[in-house]
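> Give the three-dimensional model of this entry:
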Amino acid sequence: MRAPADPSRWADLAPRAASAAVMIAVGTAAVVAGGVWFQMVTVFVTAVMIWELWTMIEPQGPTRGMLLAALVASVLSGQLELQESWSLALFLIAPLAGAITLRRERLTFLAFALAVQVAGWGLVTFRLDYGFFWLLWLIGVVVVTDVAGYFAGRLIGGPKFWPRVSPKKTWSGTVAGWAGAAGVGLIFDGLAVVGPQIVPLSILLSIASQWGDIAESALKRRMGVKDSSALIPGHGGLFDRFDALLGASLFMLLVTAALGVPGVRP
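Okay, here's the model as predicted:
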């Protein structure tokens, strides 16, 4: 006889849905508006994630974390319009300042803080270079990967993907995320007729987003915390919510630098 479903599996669904609705509304408005509006949202989210990173490593020093976040916001605001590769070196200012100030996990902070800033810059650059349509594709792949993985993992369950790092992530949810991403690629191919390469690219983007999530899970386990912060009901912090988008952004920066993503223009 089949055991009754555990209702606790869905205990976080209501707050997650409500918080997600607000974030989707704000994010969609920013993506559609583009320009300075999208830049301001990106700067805010990036700065908050740096603060969360600091507080995970040094929970007794939130004031210094806020000062560092303000430094990140200042540097990133000045760099978003610049396309020269040398300007990326300025993103080392805040990570180095934090690494020097911290008493432990200096290399961890340096690596994650730099990755967060570059990923934020990458999203703004992607919006500028490819426009609303393709940023919507990127975000759509990340969101569908997350949603498909969440429901498949809760409904199907099964073997864990990497229990030591991310105890809740299952192979069923992981593969469902890839399938959902492929579906997003097919939809966008139908809308823009960019060719079949968009499907495998969507799957690779999905994998990159999942590794962004795994990297942040590994960071939290290393720091001994459940969430990056408690800013978002049902989701934890901004780092918890946007870790997958960071992985996707870094992946697309590499792809566009190496290949230029042929055909990825409506």
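> hey, let's count contacts and neighbours off CA atoms from now on
OK.
> What are the boundaries of the strands in the stretch 151-266 of the chain?
Counting by DSSP state E, counting those that start in this stretch, the stretch 151-266 of the chain has strands at residues 160-162, 166-170.
> Strands of the stretch 1-150 of the chain, start to end?
Under DSSP E, counting those that start in this stretch, the stretch 1-150 of the chain gives no strands.
> Please enumerate the helices of it.
Assigned by DSSP state H, counting those that start in this stretch, the helices in the stretch 1-150 of the chain fall at 13-33, 35-57, 62-79, 93-101, 106-155.
> most packed of those helices?
helix 35-57 (a mean of 22; mean count of other C-alpha atoms under 10 Å).
> quick revisit: closest to K226 out of the strands of the stretch 151-266 of the chain?
Closest approach to K226 among these is made by strand 166-170 (11.0 Å; C-alpha to C-alpha).
> In the closest one, which of the residues would be classed as buried?
Under the neighbour-count criterion of 16 or more other C-alpha atoms under 10 Å, strand 166-170 has S166, K168, K169, T170 buried.
> Relative to A89, which of the residues you listed is nearest.
S166 (32.3 Å).
> what residues does stretch 15-28 touch?
By C-alpha atoms under 8 Å, 6 or more residues apart in numbering, the residues outside stretch 15-28 that reach it are V41, I232, P233, G234, H235.
> One more: stretch 185-198?
With C-alpha under 8 Å, 6+ apart, stretch 185-198 has contacts from W137, V141, V199, L201, S202, G263, V264, R265, P266.
> do you know how far the second one is from W86?
I take that to be V141. Separation of V141 from W86 (C-alpha to C-alpha, to the nearest Å) stands at 30 Å.
> Ok, the fifth one next?
For S202, the distance to W86 under the criterion C-alpha to C-alpha works out to 30 Å.
> Looking at the two, which is more packed in?
S202 (26 against 8; other C-alpha atoms under 10 Å).
> just checking, that one touches V141?
Yes. S202 is in contact with V141 according to C-alpha atoms under 8 Å; the separation is 6.6 Å.
> what residues do the two have in common as contacts?
With C-alpha under 8 Å, 6+ apart, S202 and V141 have common neighbours A181, V184, G185.
> next up, for comparison:
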Amino acid sequence: MEPGPAAAGKWADLRTRILSAIVMVAVGAVEIWLGGTAFAALVVALTGVMIWELATMTAPSRRRSPVTLAVGAAAALLAALLLRTDVAALFVAIPSAALILTPRRDRRLAGAYALAIMLAGYGLVDLRQTGGSGAILWLVAVVVASDVLGYFVGRTVGGPKFWPAISPKKTWSGTVAGWVGAALMGLAVVLWTGASWLLVPVSALVAFAGQMGDIAESWIKRRAGVKDASDLIPGHGGVLDRFDALIGAMVFLLGLGLFVPVTGLFGG
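Model prediction:
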């Protein structure tokens, strides 16, 4: 029996979600084998692309400006990673300032999100160096588990919308399921590796931060009147569409690291 139009529509983006999860897991796998300079180069390149997508969405008529901003962002992040001092913060903030100072839609919003992208890029490289492969893989696994479980529960159970004005498809059932999925992933890591039990609630908080990263990008796209950040990934949008949750999760970890030694949660 063929599924009806409503049922088919409910699962219309299932293939995209699955492929998104595969992409994130693949990035984690590549990180295991590469690490070091190669991983940092990958993060710098992806960061530049995401700044390009953000700049293009918020100023579609300025063709050259987004490319210049992307190259500048990649160079700024590279400089910050090489310096590793308080001055590095100035380089991380350069793309944000550039977006605010150039003519575009929602300059402050674009500037804030650019800062989040840059911080996430810096944080991913730093987490790899200080926490090793396990920390990065945990982060990716938590974000993927939250997204996958939240998707299936949200589509199956439905119910009240979480934030309909910005993300019409996101439900409270799916949102909470994402937290549960992330906590279970954290629990699996604890039982498997002997990491701190604090990793369980932290995993749930990371999932929530990832969901906020997803909503932030949805808000920017909605205000820009676009469906996807770009068409770099045929049929599946742009790099931002695939890594928006990881941006939110990593920024949260950076903030948490100001109060708690995050890498210490892994028992290293």
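> Now tabulate the strands of the stretch 151-266 of the first structure in a markdown table and tack on distance to Q79 of the first structure.
Output for the strands of the stretch 151-266 of the first structure, formatted as a markdown table (distance: least, C-alpha to C-alpha, whole Å):
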| stretch | distance to Q79 of the first structure |
| --- | --- |
| strand 160-162 | 37 |
| strand 166-170 | 34 |
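> Identify the residue of the second structure aligned to G158 of the first structure.
In the second structure, the residue matched to G158 of the first structure (TM-score structural alignment) is G159.
> Check whether that match really touches K169, as I assumed.
No. Taking contacts as C-alpha under 8 Å, G159 of the second structure lies outside contact range of K169: 10.4 Å.
> about what we covered before: distance of the match of G158 of the first structure relative to T175 of the second structure?
11 Å.
> quick one: which of the two has more around it?
The residue with more neighbours, out of G159 of the second structure and T175, is T175; 23 against 13, by other C-alpha under 10 Å.
> my guess is the more buried one meets V148, correct?
No. Between T175 of the second structure and V148 there is no contact under C-alpha under 8 Å: 10.7 Å.
> can you pull the contacts of A30 of the first structure?
W37, F38, V41 are the contacts of A30 of the first structure under C-alpha under 8 Å, 6+ apart.
> Across to the second structure, which of those hold up?
On the basis of both residues aligned by TM-score structural alignment, their matches' C-alpha atoms under 8 Å, what survives of these in the second structure is F38.
> May I see the contacts of A30 of the first structure arranged in TSV, with distance to F112 of the first structure as well?
Below are the contacts of A30 of the first structure laid out as TSV (distance: C-alpha to C-alpha, whole Å):
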residue	distance to F112 of the first structure
W37	25
F38	22
V41	20
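> Tell me the one among the contacts of A30 of the first structure nearest to V31 of the first structure.
Nearest member of the contacts of A30 of the first structure to V31 of the first structure, counting by C-alpha to C-alpha, is F38, at 5.8 Å.
> excluding its backbone neighbours, what's nearest the closest one?
A30 (4.6 Å; C-alpha to C-alpha, 6 or more residues apart in numbering).
> mind checking how far the one you found is from M23 of the first structure?
Taking C-alpha to C-alpha, one finds A30 of the first structure at 10 Å from M23 of the first structure.
> now do L253 of the first structure
24 Å.
> Please apply the same query to L96 of the first structure.
31 Å.
> and what of P196 of the first structure?
Relative to M23 of the first structure, and taking C-alpha to C-alpha, P196 of the first structure is found at 31 Å.
> if I read this right, K168 of the first structure contacts K160, doesn't it?
Yes. Between K168 of the first structure and K160 there is a contact under C-alpha under 8 Å: 7.1 Å.
> returning to that earlier point: which of the contacts of stretch 15-28 of the first structure lies closest to A215 of the first structure?
H235 (16.7 Å).
> Now do the same contact list for the residue nearest to A177 of the second structure when sequence neighbours are not counted.
Closest residue to A177 of the second structure in three dimensions, ignoring its sequence neighbours and counting by C-alpha to C-alpha, 6+ apart: G150, at 5.0 Å. Residues in contact with G150 of the second structure (C-alpha under 8 Å, 6+ apart) are S173, G174, T175, V176, A177, G178, G181.
> Mind checking which of those are in helices?
Among the contacts of G150 of the second structure, the members falling in helices (DSSP state H) are S173, G174, T175, V176, A177, G178, G181.
> wait, the last one sits on A145?
Yes. Here G181 of the second structure lies in contact with A145, judged by C-alpha under 8 Å, at a distance of 5.5 Å.
> Run a quick neighbour tally on P160 of the second structure.
Residues near P160 of the second structure, counting by other C-alpha under 10 Å: 14.
> How about the contacts made by it?
Contacts of P160 of the second structure by C-alpha under 8 Å, 6+ apart are T171, W172, S173.
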